[in-house]
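A.B. asks: Need the 3D shape of this:
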Amino acid sequence: MSKSDSTLLLKPVLLVFGTVFAAIVVVFAINGAVAFLGGPGDAPAASAGGGEVRDLPGTWNGSKWYSEDLREQEFQYKNATAGEEVNFVPKKMNNSTLPENENRRELIREGRAIFANTSNEMPEHVGNDLSCANCHGGGDLPTTTGMVGQDIDMIPLVGTAAGYPEWTGRTQRMRDMRQRIMGCFLRSMNSPGSEEGVPAYDSREIQAMESYMVWLNKGTPSETVPYWRHIEKPEGDEKVPVSEINPVRGAELYLENCASCHGADGQGIEGQYPPLWGADSFNDGAGMGRVYTSAGFTREAMPYGAAHTFSDWEDVQDVAGFMNAHKRPHLPRQPKDWAAAGAPDEAVYYNRTQQRLGYEMNPMTKKLMLADIPIDDSEIDESVIPDNVERYDQPLRNESVDGSWETTWIRTYEDVDNSTSEDAANQSSVTAQDAVTTALATEQSTSETAS
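C.D. replies: Sure, this is the predicted structure:
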């Protein structure tokens, strides 16, 4: 066969192969488009084994509640002797529960010590007289039971590590567990009032506290939230509008139910019960400074040892209003919280909330001032409660008192600069920050605490 004859034969062969290849490409393209655009009525694709391929979900869930039905049982199972349905058994710290690596063991032990007695273990970073155990139970306080973070009548930390990293609306960002702990220092521990401010992201202390929380988490299913996590707040008809919360009635209830432990001046008993307001308490950016949050905690955990005494939602909201009408340290960066969404109504120490509700100051503070009840750490008794307590159920926006947004401020610091970040990770080593994940956004407007 001549060269010209073979060339003539090759051309139709190439044409056939080219046509077939193009057809295959078109078929794959059409199938891909159908798979991408197909609706519920489309037939499922067949697998290589002859079975059906299961469709993937269009959306992915986040953390889910673990035994969510228990959370709906009000207080029935929120205690250490929960009965037949659930029994909360605190984990013991011993050789069988601690990791084999001695360095990890030591970090966990250190973390436990810090959680138990934070203000004594880290005085250079704590600007008040509080410890983690005041909210999470256990520790060195004689009035708490069990190992720190494992008291079911308080806010247990068991299993909570499974929920991190998490989204926080207060700062519009993701935060990991270390950042969450640092947020507690910034707010609940009032680190701006301390000598050195918020501990660094990669400090040994923060790593130790993280290690302890991870140890408490062992045995919890991944990405599940134990039913005791998060404070249950009033909802629906149970929620009293902020402007109608009555802190004057709350003062009366406080004297009856709370003053025996926390004092008629709200300053507590050193080494036993924490101060609820004043220079040695949490600052005005802390989670407990929000009335629905603190009301939920009061209802679930107070009085300590006789939890659930306050079963009525209106009562605990009035008590929370009284507690959060008082002066406390001001967090410098507080105005940057909820920069996008705006602070919620329960955040009564926030200027934008006050303005939105039609007040020139904290509405709880204004009502106490109208009733001539002290808002500082002065002692009170029944003689300060006015006869007409019901009057303070009203908003009383148009009544006049001498005060402003700054009326509740206590400045316990001057030179410590924590005004731009709850997340001191930005000022720690870049290597430590990168080790977490680039998905954890840097602090733009802070977190809580949880806190």
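A.B. asks: rest of the way, CA atoms for contacts and neighbours
C.D. replies: OK.
A.B. asks: Quick one: the helices in the chain, in order.
C.D. replies: 3-37, 68-71, 102-116, 118-121, 133-136, 177-186, 204-217, 247-257, 259-262, 291-301, 313-323, 351-356, 363-370, 430-436 (DSSP state H).
A.B. asks: what would those look like in TSV with mean neighbour count?
C.D. replies: Listed next are the helices of the chain as TSV, based on neighbours: other C-alpha atoms under 10 Å:
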stretch	mean neighbour count
helix 3-37	11
helix 68-71	15
helix 102-116	19
helix 118-121	18
helix 133-136	24
helix 177-186	26
helix 204-217	21
helix 247-257	22
helix 259-262	18
helix 291-301	25
helix 313-323	26
helix 351-356	18
helix 363-370	25
helix 430-436	12
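A.B. asks: any chance of those helices in a markdown table, with distance to Met93 too?
C.D. replies: Shown next, in a markdown table, are the helices of the chain (distance: least, C-alpha to C-alpha, whole Å):
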| stretch | distance to Met93 |
| --- | --- |
| helix 3-37 | 53 |
| helix 68-71 | 27 |
| helix 102-116 | 9 |
| helix 118-121 | 19 |
| helix 133-136 | 17 |
| helix 177-186 | 21 |
| helix 204-217 | 10 |
| helix 247-257 | 35 |
| helix 259-262 | 30 |
| helix 291-301 | 25 |
| helix 313-323 | 36 |
| helix 351-356 | 45 |
| helix 363-370 | 44 |
| helix 430-436 | 27 |
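A.B. asks: One more sequence to fold, the one below, so I can look at both together:
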Amino acid sequence: MSQGDSTLLLKPALLVVGTVIAAVIVVFALNGLLAYLGVGAVGPAPQAGAPAASQANATQANATGNGGGAAAAGGEVRKLPGTWGGSKWYNEDLREQEFKYKDPEAGEEVQFQPKKMNDSTLPENEKRAELIREGRSLFANTSEEMPEHVGNDLSCANCHGGGDLPTTTGMVGQDIDMIPLVGTAAGYPEWTGRTERMRDMRQRIMGCFLRSMNSPGSAEGMPEYDSREIQAMESYMVWLNKGTPSERVPYWRHIEKPEGDEKVPVSEVNPVRGAELYLENCASCHGADGQGVDGQYPPLWGEDSFNDGAGMGRMYTSAGFIRESMPYGAGHTFSNWEDVQDVAGFMNAHKRPHLPRQPKDWAAAGAPDEGIYYNRTQQRLGYDMNPMTKKLMLADIPIDDSNVTEEMIPEDTSRYDEPLRNESVDGSWETTWIRTYENVGNESTSNTTASNRSTLEPQAAVSSAMQDGESAENRADAAG
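C.D. replies: As a prediction, this is how the structure comes out:
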């Protein structure tokens, strides 16, 4: 073969080799990019007879999920993590500083900086500005402005401060002594373990209506996701968030709960001693009957308070709020965590509206120990009813909206430090239920009346309550 012929054959061969090498480089580069983005690798599906480990890895790499996900090999399910990636707490160490927990001057990266609502802070677009102003008004006076969706006498300002309440300061959501909303929009979407899924800000607001505002007891039930009211409240929270970097959560978000040695086991919390502390520190505002003062102090239990699926109905959550914020303007009045947990136990030993979808919360794992209104928690702790309710009943202290007096409280309350599981009282899981769900609009909930329910077997009664609310539960699940 001549030298010219060899050159003619070499060029196509080099071209083929170069093409193959280029293709391999492209595949490797693409797989690297997809791996960085969290997407499955490019390439053929595993063939029959491939090693089992390879099959499983390929299946897992391509599994997706939303609180559940696609089934992987062996029936396993890939779940989303409990913490949403990308969010970062600013100055998280500030949460350990005891009485400086809500210091508005603390921190170097994000400081608590409320702002006034005026032309310089509102958007230039008048329609957007109008929606923000409307959202502020709804947060401040929720039960008055949305009575068709609020089944009690509460408003968002009762927990978040501000509004028209004479007992709080500043614009709603900007009171450092309550649960401020400044900058909290940066934390959404977020994972919620209660319904085991992601929720956005609108769904979070809807969840407050469902639980804290007791919307199942209202004329029309929970407001719709795309309603003007929910959009307005979302717009106000976004406006409050201006100035907070994206996906950076301020240190004052959420309630600091007792941890480690600070946390009293549920069965050892003493609501009878809590009754004594309540009369000394809380009754001057919220009343000996817990019903508050109209337009000033909210009811803490009874028909006009939050229902038994609300976050404030969980003992450690409410204890954290009481410790940080109560009495208003004088947080940390209670000398230690034990005191404030006893007060929270007393508050949450009382009757309140029952949320029909409540048994579906934490469907897989069961409610946490602090969820003392939840039947599965009560059973897990060895009780047939709310353990705090049982202790008050044993002490002959009323659990309804009757006045509590000093004469009712035993001189020695130490007995109620004990679990008292084996003591007998006339009650069950339903003892704390107040049923306010007759003729609710949009078929969101409808409980049987107390007289009719008394003829049902307990399990049938629970099933009935759950089924009655099913038409609205698909909307409520994510909102929870």
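A.B. asks: Give me the distance between the residue positioned nearest the centre of the second structure and Leu210 of the second structure.
C.D. replies: Nearest residue to the geometric centre of the second structure (C-alpha atoms, centre = their mean): Gly311, 6.0 Å. Plainly put, Gly311 of the second structure is 11 Å away from Leu210 of the second structure if you go by C-alpha to C-alpha, to the nearest Å.
A.B. asks: Please apply the same query to Val340 of the second structure.
C.D. replies: With C-alpha to C-alpha as the criterion, Val340 of the second structure and Leu210 of the second structure are 27 Å apart.
A.B. asks: quick one: what's aligned to Pro245 of the second structure in the first structure?
C.D. replies: By TM-score structural alignment, Pro245 of the second structure lines up with Pro221 in the first structure.
A.B. asks: Gly183 of the second structure now?
C.D. replies: Gly183 of the second structure maps onto Gly159 in the first structure, by TM-score structural alignment.
A.B. asks: shouldn't its match be in contact with Val225?
C.D. replies: Yes - counting by C-alpha atoms under 8 Å, Gly159 of the first structure touches Val225, with 7.1 Å between them.
A.B. asks: The two: who's more crowded?
C.D. replies: Per other C-alpha atoms under 10 Å, whichever of Gly159 of the first structure and Val225 has more neighbours is Gly159, with 25 against 22.
A.B. asks: what residues are up against that one?
C.D. replies: Each residue near Gly159 of the first structure by C-alpha atoms under 8 Å, 6 or more residues apart in numbering is listed here: Leu216, Asn217, Lys218, Gly219, Thr220, Val225, Pro226.
A.B. asks: re the thing from before, is the match of Pro245 of the second structure in contact with Thr160, as I believe?
C.D. replies: No - assessed by C-alpha under 8 Å, Pro221 of the first structure is found out of contact with Thr160, at 10.6 Å.
A.B. asks: Between these two, which has more neighbouring residues?
C.D. replies: Counted by other C-alpha under 10 Å, Pro221 of the first structure and Thr160 do not tie: Thr160 has more neighbours, with 22 against 12.
A.B. asks: Roughly how far does Phe75 of the first structure sit from Ala325 of the first structure?
C.D. replies: For Phe75 of the first structure relative to Ala325 of the first structure (C-alpha to C-alpha), the value is 28 Å.
A.B. asks: With neighbour numbers in mind, choose between those two.
C.D. replies: Ala325 (28 against 16).
A.B. asks: Confirm for me that that one is in contact with Leu370.
C.D. replies: No - counting by C-alpha under 8 Å, Ala325 of the first structure stays clear of Leu370, with 11.9 Å between them.
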